[in-house]
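In: Let's see this in three dimensions:
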Amino acid sequence: MWKIKQIFDGDYGCEELQPGQKPKVSVTLMDDAGNEKLVSVEDELLMENGLDIGSEWPLKV
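Out: The predicted structure is shown next:
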């Protein structure tokens, strides 16, 4: 099972989103064995699913 260890919003301020593009965040996941994986997802996904640090990751890694 993967859990969210850290969320980085990646908003650099000077880079604008292209039309139709949604803001993304980088999410560091950690499994029970201490392995880490970095994924990039739309911020909207986290909000819609109520995901935050410590939450179980619902998607396939």
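In: alpha carbons only for contacts and neighbour counts from here, please
Out: Fine.
In: so where does the residue nearest the centre of the chain fall, helix or strand?
Out: For the chain, Val27 is the residue whose C-alpha lies nearest the centre (CA atoms, centre = their mean; 3.3 Å). Using DSSP states H and E, the element containing Val27 is strand 24-31.
In: Mind giving me the packing neighbours of that strand?
Out: strand 2-8, strand 36-42 (3 or more CA pairs under 8 Å, 6 or more residues apart in numbering; DSSP states H and E).
In: Return the most buried member of these.
Out: strand 2-8 (a mean of 18; mean count of other CA atoms under 10 Å).
In: To compare with the earlier structure, here is another sequence to fold:
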Amino acid sequence: MWRIKQIFDGDYGCEELQLGQKPKVSVTLVDDAGNEKFVSVEDEWLTENGLDVGSEWPKEEM
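Out: Model (predicted):
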């Protein structure tokens, strides 16, 4: 099982988004053995799915 270890918002307004593009965040996932994986997803998607640090990562998004 993968859990969200950290969410990093690297967008500080330095670069403008393209038309229709949504802000993304980098997410660090960790499994029970301590292995880490990094993914980039839309911030809005995390919010819509109620995901935050400590949340279990949805299997279908692997």
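In: What's the TM-score once they're superposed?
Out: With the length set by TM-score structural alignment, normalised by the length of structure 1, the two chains reach a TM-score of 0.94; 61 aligned residues with a CA RMSD of 0.9 Å.
In: For Lys60 of structure 1, find the nearest of the helices and strands packed on strand 24-31 of structure 1.
Out: strand 2-8 (9.3 Å; CA to CA).
In: and the angle from the closest one to strand 36-42?
Out: Computed by axes from the mean of the first three to the mean of the last three CA atoms, to 10 degrees, the angle separating strand 2-8 of structure 1 from strand 36-42 equals 60 degrees.
In: I'd like to know which elements strand 2-8 of structure 1 is packed against.
Out: strand 24-31.
In: mean per-residue distance, the strand it packs on to structure 2?
Out: Here the mean offset of strand 24-31 of structure 1 against structure 2 after fitting is 0.2 Å, by mean CA distance after the TM-score superposition for structure 1.
In: Now do the contacts for Phe8 of structure 1.
Out: 25-27 (CA atoms under 8 Å, 6 or more residues apart in numbering).
In: How about Leu46 of structure 2?
Out: Contact analysis of Leu46 of structure 2 by CA under 8 Å, 6+ apart lists Asp52.
In: before we move on, what about the one 10 residues further on?
Out: Applying CA under 8 Å, 6+ apart to Glu56 of structure 2 gives the contacts 1-4.
In: mind redoing it with 10 Å?
Out: 1-5, 29-31 (CA atoms under 10 Å, 6 or more residues apart in numbering).
In: Mind picking the two most distant members of these?
Out: Met1 and Lys5 (12.3 Å).
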